[in-house]
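1. Fold the following and give me the result.
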Amino acid sequence: MDHPSGNTQRLVTIAARCGYTAKGMIYITIGWLSMMAVLGMGGSNGGSTEAINKLATQPFGSVLIALLAVGLFGYTAWRLVQAFFDAENKGRDWKGILTRLGYVLSGLIYAGVAINCVELLLDSGGGSSSTSSQTRTVMAHPGGIVAIFLVGLGFLGVGLRQIWRGWHHSYEKNWHLNEMTRTQRLVAANVSRVGLTARGIVFMIVALFLCLSAINTDPDDARGLGGALSAVAEQPFGPWLLSLVALGLMAYGGYCLVNARFRDVDA
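-> A predicted model of the protein is given here:
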């Protein structure tokens, strides 16, 4: 496909930067709520749905949720541009195709979060169902158990990839480093390393529960992001571990904000 230019590229740039900002705010909220739960200050261990519900209760909550919805739809658009225009030159070999399919899946996931925001604004009683209920629906179909196991392996791969990226700084090739000061580079690199590592660990926990769910043919074993955080809290030294993960997820939100400002979003 021809690469967009001119006004189209400006729209892509706006969509991508708004999208990374919205994604960052969600992860910062998730981490903050988990930290508040550790401190006994009314927080909770939840995922994106709980985060947007909490934001909706804040002053000007409807405005915040509306902006989140716009930003997340923008992020979906950017992911689709990455996939269909091969914005990052992933190519058409099997590895490139898988990576680009991953962009599509990521975009669709955040489109679902954006739709949740719209449903909340419309007070339609919408909202995403739990991970266990979604898993039960998939398992009810032929091959569903295998599909859940493969999804679990997919989360495991993404989690490992996130940790690898964090420690090898591979994300820096997508940044306009020449626009950053030395201090900004140092801060951004450390925040990104912590954030990507924390998100990778959480994804690996989600993968474990999905694979166990498939092996035991029990959808109630499946857990999403919120369930993974609760599992961390249930371990020995759970509050301390959860505090570290919460800080890490907030750092991942910071990594998204760095992307919003400095990432190359040339389609």
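
2. From now on I want contacts and neighbour counts done on CA atoms only, so please keep to that.
-> OK.

3. Show me which residues of stretch 189-206 are buried.
-> Under the neighbour-count criterion of 16 or more other Cα atoms under 10 Å, stretch 189-206 has 189, 191-206 buried.

4. Proceed likewise with the subsequent sequence, for comparison:
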Amino acid sequence: MNAMRTPEEGARKVEDAAEEVTEHPVFEGIARGGFVMSGLVHVLVGVIALHMVLGGSSQEADQSGALQTVASAPGGNLLLWVGGVAMAVLVIWHLAEAWFGARWRKRARDRARHLASTLGKAIVYGALAVTVLRSAAGAGSDSDKQTSQLTGDLMGNPAGRVVIVAVGLVVIVIGFFHVYLGASRGFEDQLRVPRGRSVAGAVRVTGVLGFIAKGIALVGVGLMFGWAALGADPQKATGLDGALKTMAQLPAGGILLAVVGAGLILYGIYSVLRARYAPM
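-> Purely as a prediction, here's the structure:
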């Protein structure tokens, strides 16, 4: 008769089983589909932004507008369900990577850095997965309006205004980090592209320009939050759509908006390439 397992042994067996599931080719294949869905959303946001430059788009230049475009296409709602599920699986994969990847890192600093990076990605893709699935279920909404309403609720007390400023600063830091990743080509560490192939050049160009453009857009969103807090005006706290529209009103803003829009399209293409070459 086998000896009864200790709680520690049972927990380790569960962990090993979970690790086997997340490393299964089918699971990884579905998770890679999450990168593709993210890429599609970024491409559509970029296209809407370019239409804004030409004055020919009434869609919101953010995730909501992009998902409305997908939903209105033939078979679009099915695509949203498939993409949303794939992104949810990608979130699970990142959470598993955060846990299992930290186990073999000996230095506390390396573990903390790995956890922060991987959990951050899980949060980002998790938020997008929820948005996609809500749109698939017909619960899409105006993200800028929701942001302004939430900001208005927080404006009622000094602590809430501090929270708004903190959120703005975090978004600005994330934006500058994207710019840094693009300019330094640090994103190349996230991929395993065979050397000497033309696709390596495509990854480099789309990654550099895409990360920089997305970083500029995020900095704009963060500044809108700071502006709202300083002016005590929740209507100024908008998401990506509001930030891009404000950007368009600046001197030479049309050119800047066109550059950012084109860059978001390139970032979307990079995300699709990442689905193929990201190590998992």
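
5. Just the TM-score for the two chains, thanks.
-> The TM-score (TM-score structural alignment, normalised by the length of structure 1) is 0.85; 263 aligned residues with a Cα RMSD of 2.8 Å.

6. In helices only, show me the buried residues of stretch 189-206 of structure 1.
-> The helices, defined by DSSP state H, take in 189, 191-206 from those.

7. Look up how far M52 of structure 2 lies from S64 of structure 2.
-> Distance, S64 of structure 2 to M52 of structure 2, by Cα to Cα, to the nearest Å: 15 Å.

8. Could you say which helix or strand holds the residue opposite F149 of structure 1 in structure 2 once aligned?
-> F149 of structure 1 maps onto V165 of structure 2 when the alignment is built from TM-score structural alignment. Using DSSP states H and E, V165 of structure 2 sits within helix 158-184.

9. Now do the same for L150 of structure 2: its match in structure 1.
-> Alignment note (TM-score structural alignment): L150 of structure 2 maps to Q134 of structure 1.

10. That match - how many residues pack around it?
-> 13 (other Cα atoms under 10 Å).

11. and the residue positioned nearest the centre of structure 2, what element?
-> Centroid-nearest residue in structure 2: V124, 4.6 Å away (criterion: Cα atoms, centre = their mean). Assigned by DSSP H and E, V124 of structure 2 belongs to helix 108-136.

12. helices or strands up against that helix?
-> helix 63-72, helix 76-103 (3 or more Cα pairs under 8 Å, 6 or more residues apart in numbering; DSSP states H and E).

13. possible to save those as JSON lines with distance to G56 of structure 2?
-> As requested, these are exported to JSON lines (distance: least, Cα to Cα, whole Å):
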{"stretch": "helix 63-72", "distance to G56 of structure 2": "14"}
{"stretch": "helix 76-103", "distance to G56 of structure 2": "22"}
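
14. quick one: which of those helices is nearest L266 of structure 2?
-> Of all those, the one in closest proximity to L266 of structure 2, counting by Cα to Cα, is helix 63-72 (15.4 Å).

15. mean shift of the closest one relative to structure 1?
-> Aligned to structure 1 and superposed, helix 63-72 of structure 2 gives a mean residue distance of 0.8 Å (mean Cα distance after the TM-score superposition for structure 1).

16. Report the buried residues of that helix.
-> Within helix 63-72 of structure 2, the residues scored as buried using 16+ other Cα under 10 Å are 63-71.

17. again with stretch 156-175 of structure 2
-> Applying a neighbour-count criterion of 16+ other Cα under 10 Å, one finds 160-162, 164-166, 168-169, 171-175 buried in stretch 156-175 of structure 2.
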